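> using only what follows, build the 3D model:
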Amino acid sequence: MTIAHPNAPVDATWFTSSYSNGAGGECLACAITDSGVLIRDSKDAAGPVIAVSGRSWQSFANAQRRR
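I've put the predicted structure just below:
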């Protein structure tokens, strides 16, 4: 995992969960890139971005599905 705010692609397509209600709660925005996934606070588009590998993201997503 790395903090990638200076390296985040300007043209990244960010999305939020379909479970996000837009009411300003705790929500993350994600963008899929060639090298993995970028994650940021959905309310702070100019804030820090965390970059994780595709494999790490898949492990995280699979763990959430089992909950």
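
> drop to CA atoms for contacts and neighbour counts, all remaining ones
Fine.

> this protein: helices as residue ranges?
Using DSSP state H, the helices of the chain run over residues 54-65.

> quick one: the strands in it, in order.
With strands called from DSSP state E, the chain shows them at 2-3, 15-16, 28-33, 36-41, 50-53.

> residue 24 against residue 43, yeah?
Yes: contact criterion Cα atoms under 8 Å: residue 24 and residue 43 qualify, at 7.4 Å.

> the two: who's more crowded?
Remark: of residue 24 and residue 43, residue 43 carries more neighbours, 14 against 9, as counted by other Cα atoms under 10 Å.

> quick check: residue 11 vs residue 55, distance?
Remark: distance between residue 11 and residue 55 (Cα to Cα, to the nearest Å) = 22 Å.

> the more surrounded of the two?
Legend: neighbour count by other Cα under 10 Å for residue 11 and residue 55, higher for residue 55 (12 against 7).

> now show me the structure for the sequence below, then we'll compare the two:
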Amino acid sequence: MTAMPRYVPSSTTLQGARWQRSSRSNGMNNCVETATLDSGALSGLLAVRDSKNTAGPALLFSPGPWETFVDSLR
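Got it, this is the predicted structure:
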């Protein structure tokens, strides 16, 4: 069994990802962006990247742990 990757070194390798920025972002590019991956081996995962470095790495989460993280911030 192969372990789920935890990140990709460049978010540009995530073909077809549609990145979304938080509606609370102030437009200064100091936010994170998320994309739900819906194709290939990473299908079903959520990618998170820094909006200041859109070609940089992206962290990968399965839905459950991401929802737990977001709920804990509320």
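
> give me the TM-score for these two chains.
TM-score of the superposed chains, computed with TM-score structural alignment, normalised by the length of structure 1, equals 0.79; 64 aligned residues with a Cα RMSD of 1.9 Å.

> wait, residue 3 of structure 1 sits on residue 48?
Yes: counting by Cα under 8 Å, residue 48 is a contact partner of residue 3 of structure 1 at 6.8 Å.

> picking up where we left off before, now the strands of structure 1 in CSV, with mean neighbour count and distance to residue 65 of structure 1?
Shown next, in CSV, are the strands of structure 1 (neighbours: other Cα atoms under 10 Å; distance: least, Cα to Cα, whole Å):
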stretch, mean neighbour count, distance to residue 65 of structure 1
strand 2-3, 12, 24
strand 15-16, 15, 17
strand 28-33, 18, 17
strand 36-41, 20, 18
strand 50-53, 19, 19
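
> closest to residue 60 of structure 1 out of those?
Residue 60 of structure 1 lies closest to strand 50-53 among the strands of structure 1, at 10.3 Å (Cα to Cα).

> what residues does the closest one touch?
Identification of contacts with strand 50-53 of structure 1 by Cα atoms under 8 Å, 6 or more residues apart in numbering yields 1-5, 35-40.

> try 6 Å this time
Contact with strand 50-53 of structure 1 is made by 1-4, 36-39, as judged by Cα atoms under 6 Å, 6 or more residues apart in numbering.

> residue range for it in structure 2?
Under TM-score structural alignment, the counterpart of strand 50-53 of structure 1 in structure 2 spans residues 59-62.

> next one: the matching stretch to chain centre, how far?
6 Å (Cα atoms, centre = their mean, to the nearest Å).

> show me what residue 9 of structure 1 lines up with in structure 2.
Looks like residue 9 of structure 1 aligns to residue 14 there (TM-score structural alignment).
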